[in-house]
Structure formats: C-alpha cells, structure tokens
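Student: How does the following fold in three dimensions:
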Amino acid sequence: MADAPTSPYLVLARKYRPRDFTTLVGQDAMVQTLGNAFAQNRIHHAFILTGVRGVGKTTTARILARAFNYEDKSGPHPTLDLSVEGEHCRAIIEGRHVDVIEMDAASNTGINDIREIIDSVKYAPSSAPYKVYVIDEVHMLSTAAFNGLLKTLEEPPPYVKFIFATTEIRKVPVTILSRCMRFDLRRITPEIMTAYLESILGQEGISFEPEALAMIVRAGEGSARDNLSLLDQAIAHGNGTVTATTVKAMLGLGDRARIIDLFEELMGGQIGQAIETMRALYDMGADPQTLVADLADFTHLVTRIKVVPSAADDVSLTPDERRRGAELAGKLPMRALTRAWQILFKGYDEVARASNGLQAAEMALIRLAYAADLPSPDDLIARLANQPAPAPSLPPMAPIGRGPSNGGGGASAMRVESPRPVMTEAVAAQPTTLQAARPAEAPVVQPAMATVGSYKELIALAGAKRDMLLKLALEGQMRPVSFEQGKIEIALVEGANPASVNTLSARLQEWTGQRWLVTVSTKPIDGPTLRQEKEERAALQRAQAHDDPLVQAILNTFPGARVVNVKVKDELDATPPDLPPPPPEEDDE
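Tutor: Now for the predicted structure:
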C-alpha cells in the first residue's frame, strides 16, 4: 500500500498570515480608525494603504474585502468582527471569490487594463454585497491609466469599493490621493515583533534563544514578512532550533561582543589589537562590509543611548549591547561618536567598491583609530592655556652683502631665505586663544583724506588702496610729464587703455576729496616707464650680486642654490625687523 501523499510545506509567512484584524500586529491606529468608521456606518468607497515591504498592506486589503462582504444567517452587514467566518470569507481568503478582483499594477500598467475595470464596474456583484477591486503597487500605473481611473474613482456605483496598496506613495498622483482614505502602515516595533515571533515558535513547538530572536528582529527592520522568512531560514539552518550561533552564521554577523571589543579598541587608538580582532572575525566567516556595518550600527546605538538613555532598554538589544553601550555612552564625547560615524559611513562605500574588501575595511579602521586618538579643539585650547608662553622666534639671518669697504660695485645685498616653519596643531589653535584674550577694540575713527605730492606717492597711494589695476597702469602704461597739486599731465604708451585716464581722475577725487585735472600729452615722450626702470634696476642688482665673489663661493658650495631676491642695503635697513621677507618673484630663479 502506497504512502499517502504529504501536503507541501507552507512557509510561516503564509501559514500565519492574519485573517482578521485581531491577528494583525502593529497597526492599532488603523484598526481603531476603521472600527469607528464601520461602527458609525461611515465607510469610504476608496482606500489607499502605504508602508514599507511586509507590514501588511495586501493582507489588510483582503481583510477589508472580508469586512465589506461579511454575510451570515442574519444577512449581509459590514463588520470588523470576523471571528466567525461568513458565507464569502473562505473564498476571499483563498483568493477565488469572483467579486473580489486583485490586480498587480506592476504587470498591468496601461490604460487598457484600467478600461477593463471601468467597463466591469457597471455590472453589479454576482453574489457578495460589494464588488471590491484590490490594486497592488498602484504607483506603477501609467499616467494615462491614472487619468482614466479618476472619474470612476470619484463617483463609483454604490456597490463598488477600491483598495490600493503601494510602497511609493509619492509616485501616486495627488488627484488619486485626494479621492481615497489614506492609511500609513507603520513598521512593527521590536517589542511587538519579538512577542509575535515567540508566539509563533510556541505554536510550532520550536526552542529558541532570546539573543537569536533579537538578531532576527534587528535584521527584519520592522517587516513582518521579512522576520517570518528569516525565522523560517533560521529554523532550517539550526535543524529545528533557533540559536544565536546559527543565526550569526546565517546572517553573516560577527559576534556582537567581539564587535563591541573592536569598537572599544578603535576608540582607544589600539590599532594593532583592532586589526587582529578584525582578522579573527574575518577568519570566522564574517564579511568585511558587514563588520563595518556592525560597527556603524553600534556607533549609532551608543550615540542614541547618549542622547536618550532609555534607548538602552530596547528588547532587541543583547545584554552586552545594553550594558557596555551605556558605559561607552557615558565615556565617549559626542564629537568622537559623530566623527566615528562619518568615517564608518564612508568606509562602508569604500569596502563595497574595493576589489579586496578586507584591505579596504582595515584602512577604514586605521583611519578611525587615528582620528579617535586626536585631541579635540577644546583640549588643545585647554593645553595651551596651561603651557608657558612660546619662546620668541629666532631673528632672521644677517644679510650677506658687500659695500664700498669690501670692494663692491654698489650698495646691494642678497637675502638668504630660511625654510618656512611647519605649523603644528597647537600653533594652529593659538590664534583662537589669543583672540579670546584680546581686549575690546577701540572705536573706529574715519581716516583723513590722503594727500599726493608726487607721481610716486600717487602709485604708493593706489597700492595702499588695493587698486592694483590702477597701480599697474600708472607703472606700466603711463609716463609722467608734469605733476602739480590738482593737475597731472601724463603720456600713454602704445597699446595703453585710454579708460584708465578717467579712472585715475575719479580715484583721485575719491581719495583726496578734491577735483584733479588729468590731461594726456600729445607730444611723443621717449624713455622707459617706471615699471621698466624698476625691472632694469632689479636685473642690474641681480647681476651684480651674482658676480660677487662671496656669492659665487656660496653657489659653488651648495649646488642648485639660486639667487632669489636682491635688495639695496638702504631698503633692508628701512625694513622693520619683525616683518617676514617678501616672497620671491615668479620670474626669478
């Protein structure tokens, strides 16, 4: 005698799919609103359900279809009390009722599919009190399909109900939303989800560890279907039991306690131990990207506990996460946590793109360890406040020059520049301290009008006013012919901009407070401009300095050395000793 065929296995997500509102978990607000509407006989003709995957949108639509078409011995009457199956309930639950039409908008997106609905709406239901249209993923309908549905959706026959479900509510036109009663289905909280999974495991007679359920609930992200699918997989992976070890291996998670150890080592700057810990977790089978994600997850947890201490009471957390997370939240400053989050967030993308994920993960952890060990700006300021004043900087090296006493041709000198000092973090933070100790500034006094007594003073005034275009024009495009108080005569070089004359007149009036007459000479004026004279003089000074025997000895002693700048001795004596040397000109070597 042949064995009786066994029925195929029904996954937990289908076996324990809610069939009435008493078994629908995590959506109490929607159930209360619908209960009041049914009790007051204020039942809308169109509903739209939105939420993330697996929170019960399609399930709610089928339960609503049962509630609309509930009929018992007393006759048809819509109700949310579905504890006793009505005449149409079994057919609706099994998806074979002729008056409950389910359509997937992902595969029926066009106007022709909607036209079939519009044509069938004209006919009354065959046996049930209402004809119910359930359209899943309604946001995938085309624009023409949405427009074709508007009129029917606004004024349907009294025996027609529409129920829409979508995960992308923003893609649904507002004209559709305005015609529907909207319900936003929430993610199921960890407390409710944990209790729900425990009840299912109790009905199945399967043993479990609370830590394993916490991992599944965290991975399910508030979706009932995702949690039940993971639970199904965990039962099969654990050979009929749900343990933390098997769930870790199934999800590719590292040991949560080792993740916390790794986090502590990184935040303590113990990079050697952190790399060894990560390598050990990797050898145990943990994925590098998952390890970085776990570190970011724990960083977020510690930050949450620091801001909201009651977050440590979350039932989805392991005992180590509750206890050690609270301890770390009390020790680590907020800036260190936010900096760690930014580094891990960026490191997660780097690991995903890298050809060798382990190497990219290790580099991200090294960056985090060194960044976590850096002092904060507040610490630097506090350290500077407790340290003695810095020693004065060394005076600049005495210029090596030649004068009439040592056989030189002219009074010139060569400035030898020393390397620029490297600014440390303490020096960079010093201006903040000095600025904090700076006394109150004196009231601003309006400067007096400038006076100009010569053409060179005019060029110096343009430089002081930071009008560099006019300064360059005075030096390179004009030659002075005559200069009197209130009157200037100039000659323009070939190719000069004539508009600079008007600019000069306007600037003089603005700077001196009086009108100036600026005229252009019509006579040809030969001779170099001031810029040309300056360039010729600098070239002569460089040549004289370069030919100096002492300079030649220095250049021969230090191969590759160059004369970068030459100044007349009188100019050096006039330079304040506390000013840095001027930068070398770009065309000099």
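
Student: CA only for contacts and neighbour counts going forward, please
Tutor: Fine.

Student: what's near enough to touch the closest residue to A144 other than its chain neighbours?
Tutor: The shortest distance from A144 to any non-neighbouring residue, by Cα to Cα, 6 or more residues apart in numbering, is to I111 (5.7 Å). Counting by Cα atoms under 8 Å, 6 or more residues apart in numbering, I111 makes contact with 142, 144-146, 148.

Student: and what of D314?
Tutor: 190-191.

Student: Quick check: it vs K306, distance?
Tutor: D314 sits 14 Å away from K306 when distances are taken as Cα to Cα, to the nearest Å.

Student: Could I get the full set of strands for the stretch 51-200 of the chain?
Tutor: Remark: strands assigned in the stretch 51-200 of the chain by DSSP state E, counting those that start in this stretch are 71-72, 75-76, 100-104, 131-136, 160-166, 181-184.

Student: For the comparison step, fold the sequence that follows:
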Amino acid sequence: MDNYIVSARKYRPSTFRSVVGQKALTQTLKNAIDSNKLAHAYLFCGPRGVGKTSCARIFAKTINCFHPTESGEACNECESCRAFNEQRSYNIIELDAASNNSVDDIRTLIDQVRIPPQIGKYKVFIIDEVHMLSAAAFNAFLKTLEEPPHHAIFILATTEKHKILPTILSRCQVYDFQRITTTDIAEHLQYVASQEGITAEPEALNIIAQKADGGMRDALSVFDQVVSFSGGHITYKSVIENLNVLDYEYYFRLVDAFLQNNVPQALMIFKEIRDNGFEAQFFIGGLSRHFRDLLVSKDPVTLPLLEVSESVAKRYGEQAEKCTLPFLYRAMELSNRCDLDYRISNNKQFLVELTLIQICQITNPVTSAPENPPLQKITPAPNAGQTVSPTTQTPNTTTSQQTAGTTSGVTQTAEPQAAYRAATIRPTTFKRDIPAAPTQTRKAAPPTRISIHQKPAESVAEENTSTVQTVLDTPFTAEALTTAWLEYAKTIPTEVVLVNTMQSCRPQLVDPKNFVVSVDSQIQVDHINEHFHELMSFLQNALKNNQFSMQLRINQPGEKEIIFSPKDVLMKMIEKNPDIKNLYDTFDLEIA
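Tutor: Okay, the predicted model is just below:
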C-alpha cells in the first residue's frame, strides 16, 4: 500500500503556471529570468499558505535550468531539474530561520556562500521565516546580503514583513503576495477533486474556500478533512456539518421574517440555531455578513464583492430585490451594534433577541403612545398686551435675563429644576453696554406652567387656572446679593470652573431690579448659563425677591480692572500732593 500524501504536499505548485492567485507576481519573475535581470536578494512576504516558499523553489529551479521552455518554465529534463525534483540538488539550500536563528547559523551560511555551484549558474539560498532571526544574526548577515558573490542569490520568505529590519528591506527586491480569492481557491479545489475522482458540489467547495480565508494550504487541508468525513462525495450539508458552519438558509429565512415583521418566527429561528449548538455571537456575525452580501447584490457595480457560488448569488439577488436600502443600512447598524455590545452584556441571549425584534420593526415600526412622551422644546407665544423683544447678538457680550418670574415670555413657576434643564430654556441675549437707564415697569404676564411633555389643551388650561405664582418683591442690598451669590457657590463644590468664576466675578447692583456680572470669557458665560435656573431660583429664595434680572457681560480687552500695589498707590498720591513725600522722608516710613 502506497504511503498517503496530503493534498497540500501532493498538489504543491511545481511550475509558475500552477501557482494559484499570484499571476502578476509570477509573470514578473518569469520576465526577469527571460531578460537575465536577476537581483541578488529577494523578499517574498504575505499571508500563510499563498505560495511564497513554493515560488522561491520554482524560481531557484528555473534560473538553473539548462533548457527553459518558451513560456519561461523549467524543462524538468536537464540534470539540474532532475536533481531538484529528486531533492539531491546542492545548488539550492533551504534554511529554517525559526530554528536556526543564531549568529553561528548565519556564519555557517556565509561560509557556504563562498562555494560556487557544481551544476548550473547560481547557488540559491532560501531562508524561510526570516523574521525569526535575532538582531545579531541580521547584523551579521548584512554585509553578505549587500555584496554577495555573483553566483549567490538569496530568497527570504516571511509572513511578518514589519519585523524585518529596514537595513535588510533596503537590500532586497520586495514581492508582496496577496490572499487568494475565494473563486480561485474553489476552482483549484475542483481541479484537485477531479484528479482524485471525488465528486463535489460547487456550494460545498465555496464554503471550504471561505473557511480557508485566502490560504491555499489551509483550503487543501480542510478539503482532505471533508473527504475523510464524506467518503468521497462532498456535499454542502456534509461540509457545514463537519466544519460547524452556520447554514446560510437560516439567514434567508430570517430576512424573510424581518420583511414580514414576523417577530415570533425570527425568535424561533434563532432558537433553532442555538439548539444546533452555534454560539450567539457567531450567529450575529454571520447575520451582519448576510446583510452586507444583500447590499452588494443590489448594484451590479458591487456584485464582484459577493464571494459565493452562482446559485447562491442568484438567491442573494432575488432577496435583495425585496429589501430597500434604508432597511439594509439600518439592519447592518443594529447587527453591528449587537456584535459590539455582546461581550459586555450580562444577558447575551436577550441582547440578540432584542436586536432581532428591532430589525423586524424597521419596515413597520410599532407606534404606541408612551406614558412619558419625548421632551419637547417650548416656544410659547407672547401673551396679549405683552411685547417680547427678539434676541439680538453682538460679539463678545452676553446677557441673561429673568424678570418678574418670566423667562423669554414664559412665566417661571415652582417646577423642579430638572424640568428647567429638560425644557432647554436659555434666556440669553447679547448686549454691548450695560444700560444705565432707570428700570422700566413691566406688566406682569399671566402665570403659565412650564411642562416638558405635550399635553391636551384642556389639561393645560386647567393647570393654568389652578397654578398661580406668588410675586415676591422684598428689597435687597448689594451686600445681601453678594452674600447669596457666594452661598450658592458653596453648594456646587464639584463644579470647579463655575465656583472659581463666581468667586472672582461678583455681581454689581445697577439698580434695585437689575444687577450685572462681568466675566472674562465665553467659557464662563456657558458655565453660568448651564446652571442659570438653579442659580436664579436660589437667589430668589435667599433674597425673597423674584422681580430682578441678571445680565452677563464679557469684558473687552484692556477693560479689566487694574489692581495697584501699595507702592503704586503711594506714587499716585505723591504726584497729586508732593508734600506727602516730605512726610514719608521725615518719619522714615516704609510700605508694609
């Protein structure tokens, strides 16, 4: 009985033509051989199982062939080719850098470089997994790699190009091998199956190609595994059963349920998937990929991105016609969000089921009046007989007003502070100068209740008649205002910026009903505005007065108050009265 050889070794490429998925790269190497323009060092890099070492061996065999064919391939008949095929050639030396990565190993290699080839023109050194060499070995190899003998050619192969020293990269011609496409892998598997007398369904080979993730060696290994399981007849069912792959039929059924807004059916399909032993995160990842495939199936331009067999591609096209683009965009977003939240979720099954329910409701969302309707921005109309001045803006100046318990035409009542924030009322206007005119008497508007929810007109009318705000007009002094201002700063110790602003910027009483606060920047204005309603409510309670207004003013450059030192004050006094200097000198005074 002959020894069994795995397909990855039995069908390893022996010519440039048999290399799968690297047509441009192999053509470049053939042209270099035909034109006799060979470099002294090459670096083959790329993912695993894409043909790097195989191409290195084919290249080494071809450049030493005595009678290459017209197509640029080795003849396999001359003494050099026969020695290579029988693995007795002394012109090709392979070194596994993963296990021979020391300086001594490189020195031994350098000694072999000096010996010319016995048969053929070149002595080729293939160093596989070259990134495993130590830094000292790399440095010992530099000089030889840069200026080798004319008969020596180095071919370095690696899967991790970023670990190669820049000094090595600069001495080599770099060839980047690409991942092999699913179509190319499936076609090669079909060729191998025909050579082995194995029947295989195209869908089954396509699943194997997807599982290989761009590596031909992985694909051939999985192929042998499935052949052993199926007994020589590879079917789609046997592949998904052996490889534990989730059948795309589940996803087609799920999307049909989504389009029909059938939540129970979607949940039952998910239960069936879990009963078959599939992880929920694996399922949600496949669902995201299915939505992506449906999206690329809707446009002929993106159709090449669909890496499935023709029969499956036809099914994707039929289902994609039923799906709208907004549905697919939203479904992809929900499934991706579920995938991101899966690891941190305490109830993973509920998270996936909730996602399925949300996807079912995309085309026909459930509309029901919630107990707490969403927050609404309040823009109340001015009352009869009351004039509301429009908001004006000028640079660098901000004014926030609250007068007679009314904010921008809305009367403030004893609503909770959260209601003020939710209503997003910012009674902010902008002024260049502080008005010095006496306070104008304003007519108190009928009290209006602020609500963060929309309510029927009848309910609002009842609340307006039942809620009346008490008008407080107790006179207060500038000292009482400053005291209340600083007391509020003590209640917010965590708001460091606001506390510093309130301590450095004291209110100045302009008249009994107005005070102004001068600040230095817009940032300070924003922090005060953020706590505007809480601040005003606190001041009203502390001063027992709700008939005043506050204005914020940003200082202009150079306008900030200048603070003089005691010596500066003395000099100013001497300028106005020179006798003060005589008094200062007579008594030998000193400034404390």
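
Student: Fetch the TM-score of the aligned pair.
Tutor: Here the TM-score for the pair of chains, by TM-score structural alignment, normalised by the length of the first structure, is 0.63; 440 aligned residues with a Cα RMSD of 4.8 Å.

Student: For the residue nearest to A144 of the first structure, what is the corresponding residue in the second structure?
Tutor: Under the alignment defined by TM-score structural alignment, I111 of the first structure corresponds to V103 in the second structure.

Student: same deal with T189 of the first structure?
Tutor: The alignment partner of T189 of the first structure in the second structure, by TM-score structural alignment, is T181.

Student: And for A257 of the first structure?
Tutor: Using TM-score structural alignment, A257 of the first structure pairs with E249 in the second structure.

Student: and that match, that's in a helix?
Tutor: Yes. The assignment for E249 of the second structure by DSSP: H, G, I helix; E, B strand; the rest coil puts it in a helix.

Student: Could you report the separation of it from E318 of the second structure?
Tutor: The spacing between E249 of the second structure and E318 of the second structure, counted by Cα to Cα, is 14 Å.

Student: Now do the strand or helix carrying A461 of the second structure: which range of the first structure does it align onto?
Tutor: Applying DSSP states H and E as the criterion places A461 of the second structure in helix 457-466. Per the alignment by TM-score structural alignment, helix 457-466 of the second structure matches no residues in the first structure.

Student: same question, stretch 191-198 of the second structure
Tutor: Mapped onto the first structure with TM-score structural alignment as the criterion, stretch 191-198 of the second structure occupies residues 199-206.

Student: Equivalent analysis for stretch 219-237 of the second structure, please.
Tutor: Stretch 219-237 of the second structure falls opposite residues 227-245 of the first structure when the two are matched by TM-score structural alignment.

Student: what do you get for stretch 33-41 of the second structure?
Tutor: On the first structure, the counterpart of stretch 33-41 of the second structure by TM-score structural alignment is residues 38-46.

Student: Which residues does that stretch contact?
Tutor: With Cα under 8 Å, 6+ apart as the test, stretch 38-46 of the first structure has contacts from 37, 78-80, 153, 156, 160-164, 179-181.

Student: So which of the strands of the stretch 51-200 of the first structure is nearest L492 of the first structure?
Tutor: Distance to L492 of the first structure, taken as Cα to Cα, is lowest for strand 160-166 among the strands of the stretch 51-200 of the first structure, at 76.7 Å.

Student: in the superposed pair, what's the mean gap between that closest one and the second structure?
Tutor: Its matched residues in the second structure lie on average 0.8 Å from strand 160-166 of the first structure after superposition (mean Cα distance after the TM-score superposition for the first structure).

Student: ok, and what's touching that strand?
Tutor: Defining contact as Cα under 8 Å, 6+ apart, one finds that strand 160-166 of the first structure is touched by 45-51, 57-58, 61, 121, 130-139, 153.

Student: Now do it and strand 131-136, the angle between them.
Tutor: In this structure, strand 160-166 of the first structure runs at an angle of 10 degrees to strand 131-136, with axes from the mean of the first three to the mean of the last three Cα atoms, to 10 degrees as the basis.

Student: Just tell me the aligned range of strand 160-166 of the first structure in the second structure.
Tutor: The counterpart of strand 160-166 of the first structure in the second structure, using TM-score structural alignment, spans residues 152-158.
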